[in-house]
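1. predicted coordinates and the sequence they were generated for:
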Amino acid sequence: MSKGTHMRNVRVSDELWDVAKVKAESEGRTLSGVIRESLQAYVEVTAPYGQLDAQVVDADKLSPEPDPAQAVLECIDILSDALSDAQMTLGRAMRTISRLKGRDD
């Protein structure tokens, strides 16, 4: 465990976890790092609605009067991109597995 961080538990489907892990590793990243970055991006979009530690988010990045609809649309865009990437990665993984199975026969 890194200094200043704590272990957390979340519920995630095995399929999503596995695809995300493969994608992160293919990018030379850790899944923990991807999750932290995603949470940071989420906080930066939704920050005006919750309490924040000043060390986590730069206050200059926050809009003084956020538009809730815009924040939701930005979150949807982020999630849509992530899902699209995960689907492409899963497709590539499935094709690779199919090719490898064909070689074993």
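-> On my side now, so go ahead. What you are looking at is a predicted structure, and each value in this text was computed from that prediction instead of being measured. Numbering: from 1, shown residues only.

2. from here on, contacts and neighbour counts on C-alpha atoms
-> Fine.

3. now Met88: which helix or strand?
-> In this structure, Met88 sits in helix 68-104 according to DSSP states H and E.

4. now that helix: buried residues?
-> Within helix 68-104, the residues that count as buried by 16 or more other Cα atoms under 10 Å are Ala71, Cys75, Ala86, Thr89, Leu90.

5. farthest pair within these?
-> Based on Cα to Cα, the longest span within the buried residues of helix 68-104 runs between Ala71 and Leu90 and measures 28.4 Å.

6. still on that earlier bit, for the buried residues of helix 68-104, give me JSON lines that also has distance to Ala41.
-> Rendered in JSON lines, the data for the buried residues of helix 68-104 read as follows (distance: Cα to Cα, whole Å):
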{"residue": "Ala71", "distance to Ala41": "11"}
{"residue": "Cys75", "distance to Ala41": "9"}
{"residue": "Ala86", "distance to Ala41": "18"}
{"residue": "Thr89", "distance to Ala41": "22"}
{"residue": "Leu90", "distance to Ala41": "24"}
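
7. pasting the second one now:
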Amino acid sequence: MANTRRLLTLADRLIRAVNDCDWKTVEATAQAVAVTATRLSARPALTQPEQDAVAQVLLAHQYASRRCAVEARDLAEKLCQLRRNAEGYIAYALTTDASQDE
């Protein structure tokens, strides 16, 4: 029962963290899932409630993985855009600064 509760708590925490874009909590929760999974894998068999909870964690992990991939892609696009526009930003800052000095 404790394993089932722990797994369901981790699945819920992972989904909430992803929805909140709380990437530190996502990372910490993913590590906790790995530790729990390693511990459970040493057991000969899981109960049906534990198996169901593992399935919930797997779904939560898949959701988190997809969202992280989307966020990483979006961030990469923003960085590329910043790089492309860097010269313009610098020129604007320099001309604005120069006009304020006059």
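-> Looks like it came in fine. Given the structure is predicted, the values throughout are model-derived calculations rather than measurements.

8. superposing both, give me the TM-score.
-> Structural agreement between the two chains, given as a TM-score (TM-score structural alignment, normalised by the length of structure 2), stands at 0.40; 64 aligned residues with a Cα RMSD of 3.8 Å.

9. list just the nearest of the buried residues of helix 68-104 of structure 1 to Val34 of structure 1.
-> Distance from Val34 of structure 1 was checked for each of these by Cα to Cα. The minimum falls on Ala86, at 13.0 Å.

10. tell me how far the closest one lies from Gly102 of structure 1.
-> Counting by Cα to Cα, to the nearest Å, the separation of Ala86 of structure 1 from Gly102 of structure 1 is 24 Å.

11. now do Ala69 of structure 1
-> To Gly102 of structure 1, Ala69 of structure 1 is 49 Å away according to Cα to Cα.

12. repeat that for Ser84 of structure 1.
-> From Ser84 of structure 1 across to Gly102 of structure 1, the span is 27 Å (Cα to Cα).

13. and Leu31 of structure 1, what does it touch?
-> When contacts are counted by Cα atoms under 8 Å, 6 or more residues apart in numbering, Leu31 of structure 1 is found next to Ala20, Lys21, Ala24, Glu25.

14. from the residues you listed, which land in helices?
-> Ala20, Lys21, Ala24, Glu25 (DSSP state H).

15. most neighbours among those residues, please name it.
-> The residue in these with the most neighbours, by other Cα atoms under 10 Å, is Ala20 (23 neighbours).

16. follow-up on the earlier one: just the closest of the contacts of Leu31 of structure 1 to Tyr42 of structure 1, please.
-> Set against Tyr42 of structure 1, the nearest of the contacts of Leu31 of structure 1 by Cα to Cα is Ala20 (17.4 Å).

17. now that closest one. Nearest residue, chain neighbours left out?
-> Ala86 (6.5 Å; Cα to Cα, 6 or more residues apart in numbering).

18. ok, that neighbour to Val22 of structure 1 distance?
-> Shown here: Ala86 of structure 1 relative to Val22 of structure 1, a distance of 9 Å by Cα to Cα.

19. and what of Thr46 of structure 1?
-> The span separating Thr46 of structure 1 from Val22 of structure 1 equals 28 Å under the rule Cα to Cα.

20. many thanks, have a good one.
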